[in-house]
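Asker: sequence and predicted structure below; questions after.
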Amino acid sequence: MQRFFIYLILIIVAFLLFGWYFSNITLYLVISLIIAALLRPMTNHLNDFHLLGQHIPRWMAIIISYSSIVLILVLLSLLFFPLINNQIVILSELDLDTIYQEIHIPVSKVENFLFRYQLLENKPGYLFEELKSQIINMIKSVDFGMIISNILNTTSSLFIGLLAVLFITFFLLLENGLLRRNLLNLIPNPYFELSVATFTKVEKLLSNYLSGLLLQMLAIFSLASFGLTLVGVDYALTIALFAAVANLIPYAGPILGASFGIIVGISTGNFEETKELNLLLLKILSVFGAVQVTDNIFLQPMIFSKSVKAHPLEIFVVIFAGAKIAGVAGMIFAIPVYTIFRVSIMEFYQGYKSYRIFKIK
């Protein structure tokens, strides 16, 4: 009995150390497990489908599942193309002389105010020239070579990560439960029944959580797009899609979604008076406020508290612990990882109280 718990503690410690030291591999594995869990039902249905009297090969079913995900992502990305094109057109039509005058007028007013109260003794135009000089020096100090190098390194890292996730996910789907069976084979026979119950419960809770998360994203997209379209905000679907994806980041996601909506609204609108700008901001904030009230009152309690079966305070602490450990990625994956450990510990504790195997001396 004591030996079993020592082994269990050692395995948990080894797993945590491995996850910390090889954080990239752990992240790839976690993402692959999530994608495999989402694609497995589709892959199994395709694999069971008969074509010319034969089953579709599993490797082909996996490729079809991959293709469907890629198609969905491409269709969703098309929502951003009109917005990007609009911003390119705006940048290409910028009149530098007009921008110069718009900056020069308020700076001159500030300078005149300082001269009037003898707070500035330099010649007229000094403040604007100093501002221009500071901007030029700031631009010159930017190391564009370093920026390009960082962009290339980030792009290569994302590409390698994408290939790793696709490779791991493919074999997880191809073997269809082989990893689970191999893990169970390592468990001694006296504890096999308890381990199977633990695996089953963890899989069920994670499946409920992922399904609820997708439902939450769909609900936020629908509510935000409907609300923004109703109040006449341009690019409502694009803003709603960004808000739905950003909402994956707990607490910070809603702020990012609303901020993106405000930026898009300001950059694409034509405002002749300040009242029009204020009205637009009020519309966007009102829509996102209503969406967040709906999300906090109805969606989040149903998804996080019931599917994971944890107290909201637990969820709050776990999310911020994940943010401390791994930043944004830690906030996103904190709840699934916490669910695995929480359910495992609770199941083994129940086994300690109820199962005979733990009472053997």
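Answerer: Done, it's in.
Asker: all contacts plus neighbour counts: C-alpha atoms, from now on.
Answerer: Noted.
Asker: can you pull the buried residues of stretch 44-62?
Answerer: 44, 46, 47, 56, 58, 59, 61, 62 (16 or more other CA atoms under 10 Å).
Asker: wait, which of the residues you listed is closest to residue 297?
Answerer: Nearest to residue 297 among the buried residues of stretch 44-62 is residue 44, at 35.8 Å by CA to CA.
Asker: now residue 312: how far from residue 333?
Answerer: To residue 333, residue 312 is 16 Å away according to CA to CA, to the nearest Å.
Asker: of these two, which one has the most company?
Answerer: residue 333 (20 against 14; other CA atoms under 10 Å).
Asker: this is the comparison structure:
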Amino acid sequence: MEKITSSKGKQILIYATLFLVGIYVLFLSLVKASSFLIPLATATILALLMIPLSRRMEKTFLNRSTSSLLSTFIVLLVSVGFMALVSMQVKTVVDDWPQIKETMKPKVENLKAFLLEHTPLNAKDLESSDQGSGGFLMNSNSNAGQKAATFLNKVLGFFGDYLLTFIYLFFLLNYRHRFKKFLLLLFPDSKRHKVQSVIENSAKVTQKYLVGKLILIGLLAVLYAIGLGISGVNNFILISLLAAVLSLLPYIGNIVGFGLAMIFGYLVSGETGILIGIVLTFTVAQFVESYILEPYIVGDQVDLHPFFVILAVIIGGMVWGIAGMVLSIPILAIVNVVFDHISPLKPFGFLLSKEKD
């Protein structure tokens, strides 16, 4: 009896060790292959978003290649327009930065006085931190060439991945039936009908979720822009766009968006009316999002539990940085849809969902 118990214990230990090693190798591989996987994952999400539009085009006189090319071009135009709008708003912030810096200087001094009075920090600590940041900037000048080369490599890498995403998107849309047939061929004839049903249902639900999220972001941007514009916040268009896009990161994105509004709104002007306007805008927008827009636009197509949402965002950030944080929720949503439509995996779907115990 003792031998049986000890052998089972060893077996459990071996399986647990293999599981942990497998998880470590998986995440290490995801990090190492990020330059390949991030554009491919982004293109896959965008392809699921654009499939309905491509199908509508194909019902007309357009063939699949032309519809795929047009769908890819539409996404490219939207992304370029968004980046141009953000760039123009960032330029206004850069142009106004000297004035913003002068306006914020008294508030920084007040903050230092508060820290000196209510924390263990002393004047020498604050001076050393300022000198440390200044020293860092001084030292950075000596490595100007190296830093410029690093920045150039990052810019080239970004635009390379950016263009590669649209190349992947075109091929995923154009050859989507081929990929679907490949998945069906992996299973025996007796199970292909069920597999095809799972693929189609998962794709439909995921498309509804992604389209709903896109509409939700647009409506939130309008709500934020109206509220922040009336409140008198500078650069309210940029803040509204960023806050709306950051809603892709539940909880975290809302906090960051509110922080940006506070920095460029209240801290720059110091007016109490703007502070009240920012708080009211985000309070009303969050209420409308949670109780009106989210249920009726996105619905319960993908009902993820908040704990696993936060966990996915954190893990995505650790693995792929900002791109991982943005992609983590759609990927988790797709995985959850697949779990819900495959009987042996339904317990995992229940674990990820917000269903009551």
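Answerer: Cool, the structure landed. Note that the coordinates shown come from a computational prediction; the quantities given were computed from them, not determined experimentally.
Asker: overlay the chains and give the TM-score.
Answerer: Put the two chains on top of each other and the TM-score (TM-score structural alignment, normalised by the length of the second structure) is 0.70; 310 aligned residues with a CA RMSD of 4.1 Å.
Asker: show me the helices in the stretch 101-250 of the second structure, by range?
Answerer: With DSSP state H, counting those that start in this stretch as the criterion, the stretch 101-250 of the second structure has helices at 123-142, 144-174, 176-185, 189-231, 236-245.
Asker: as TSV, the ones you listed with distance to residue 335 of the second structure and mean neighbour count would be great.
Answerer: Supplementary listing: the helices of the stretch 101-250 of the second structure in TSV, determined by distance: least, CA to CA, whole Å; neighbours: other CA atoms under 10 Å:
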stretch	distance to residue 335 of the second structure	mean neighbour count
helix 123-142	44	12
helix 144-174	19	15
helix 176-185	16	13
helix 189-231	9	18
helix 236-245	22	23
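Asker: ok now do the spatially closest residue to residue 53 of the second structure that is not a sequence neighbour, which residues does it touch?
Answerer: In space, and not counting its chain neighbours, residue 53 of the second structure is closest to residue 71: 7.2 Å by CA to CA, 6 or more residues apart in numbering. Residue 71 of the second structure makes contact with 50, 53, 54, 170 under the criterion CA atoms under 8 Å, 6 or more residues apart in numbering.
Asker: still touching in the first structure? Go through those.
Answerer: Here is what carries over to the first structure from the contacts of residue 71 of the second structure, by both residues aligned by TM-score structural alignment, their matches' CA atoms under 8 Å: 50, 53, 54.
Asker: show me which of the residues you listed are buried.
Answerer: By 16+ other CA under 10 Å, those give 50, 54 as buried.
Asker: from the kept ones among the contacts of residue 71 of the second structure, which is closest to residue 233 of the second structure?
Answerer: So of those, ranked by how close each gets to residue 233 of the second structure (CA to CA), first place is residue 50, at 35.1 Å.
Asker: circling back: could I get the helices of the stretch 101-250 of the second structure as CSV with distance to residue 32 of the second structure?
Answerer: Listed next are the helices of the stretch 101-250 of the second structure as CSV, based on distance: least, CA to CA, whole Å:
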stretch, distance to residue 32 of the second structure
helix 123-142, 28
helix 144-174, 15
helix 176-185, 25
helix 189-231, 28
helix 236-245, 27
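Asker: distance-wise, check the equivalent of the residue nearest to residue 53 of the second structure over in the first structure relative to residue 172 of the first structure.
Answerer: Here residue 71 of the second structure is matched to residue 65 in the first structure, going by TM-score structural alignment. Residue 65 of the first structure is 13 Å from residue 172 of the first structure, where distance means CA to CA.
Asker: before we move on, what about residue 286 of the first structure?
Answerer: For residue 286 of the first structure, the distance to residue 172 of the first structure - CA to CA - is 44 Å.
Asker: and if you look at residue 319 of the first structure?
Answerer: Residue 319 of the first structure is 27 Å from residue 172 of the first structure, by CA to CA.
Asker: let me see the contact set for whichever residue in the first structure pairs up with residue 301 of the second structure.
Answerer: Under the alignment (TM-score structural alignment), residue 301 of the second structure maps onto residue 307 of the first structure. Listed by CA under 8 Å, 6+ apart, the contact set of residue 307 of the first structure reads 205, 206, 208, 209, 212.
Asker: I'd say the last one and residue 301 touch.
Answerer: No: counting by CA atoms under 8 Å, residue 212 of the first structure does not reach residue 301; the two are 10.7 Å apart.
Asker: and the lengthiest helix in the first structure, what does it pack onto?
Answerer: Counting by DSSP state H, the longest helix found in the first structure is helix 312-354. Judged by 3 or more CA pairs under 8 Å, 6 or more residues apart in numbering; DSSP states H and E, helix 312-354 of the first structure is in contact with helix 192-230.
Asker: the helix it packs on - contacts with which helices or strands?
Answerer: helix 178-185, helix 236-246, helix 274-294, helix 308, helix 312-354.
Asker: format those helices as TSV; extra columns: distance to residue 227 of the first structure.
Answerer: As requested, those are exported to TSV (distance: least, CA to CA, whole Å):
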stretch	distance to residue 227 of the first structure
helix 178-185	44
helix 236-246	8
helix 274-294	6
helix 308	30
helix 312-354	26
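Asker: residue 31 of the first structure: which of those helices is closest?
Answerer: Per CA to CA, nearest to residue 31 of the first structure of those: helix 312-354, 8.9 Å.
Asker: residues near residue 282 of the first structure, how many?
Answerer: Neighbour count for residue 282 of the first structure, taken as other CA under 10 Å: 12.
Asker: also residue 268 of the first structure?
Answerer: Neighbourhood size, residue 268 of the first structure [other CA under 10 Å]: 15.
Asker: contacting residues for it?
Answerer: So residue 268 of the first structure contacts 86, 87, 234 (CA under 8 Å, 6+ apart).
Asker: do the same with residue 43 of the first structure
Answerer: With CA under 8 Å, 6+ apart, residue 43 of the first structure has these contacts: 58, 61, 62, 65, 173.
Asker: from those, which land in helices?
Answerer: Residues of these located in helices (DSSP H): 58, 61, 62, 65, 173.
Asker: the second one contacts residue 50, correct?
Answerer: No: with contact taken as CA under 8 Å, residue 61 of the first structure and residue 50 are classed as non-touching, separated by 11.7 Å.
Asker: picking up where we left off before, report the buried members of the contacts of residue 268 of the first structure.
Answerer: Buried among the contacts of residue 268 of the first structure by 16+ other CA under 10 Å: residue 234.
Asker: with the contacts of residue 268 of the first structure in mind, which one is nearest to residue 11 of the first structure?
Answerer: Checking these against residue 11 of the first structure by CA to CA gives residue 87 as the nearest, at 52.8 Å.
Asker: the closest one belongs to a helix?
Answerer: Yes: judged by DSSP: H, G, I helix; E, B strand; the rest coil, residue 87 of the first structure forms part of a helix.
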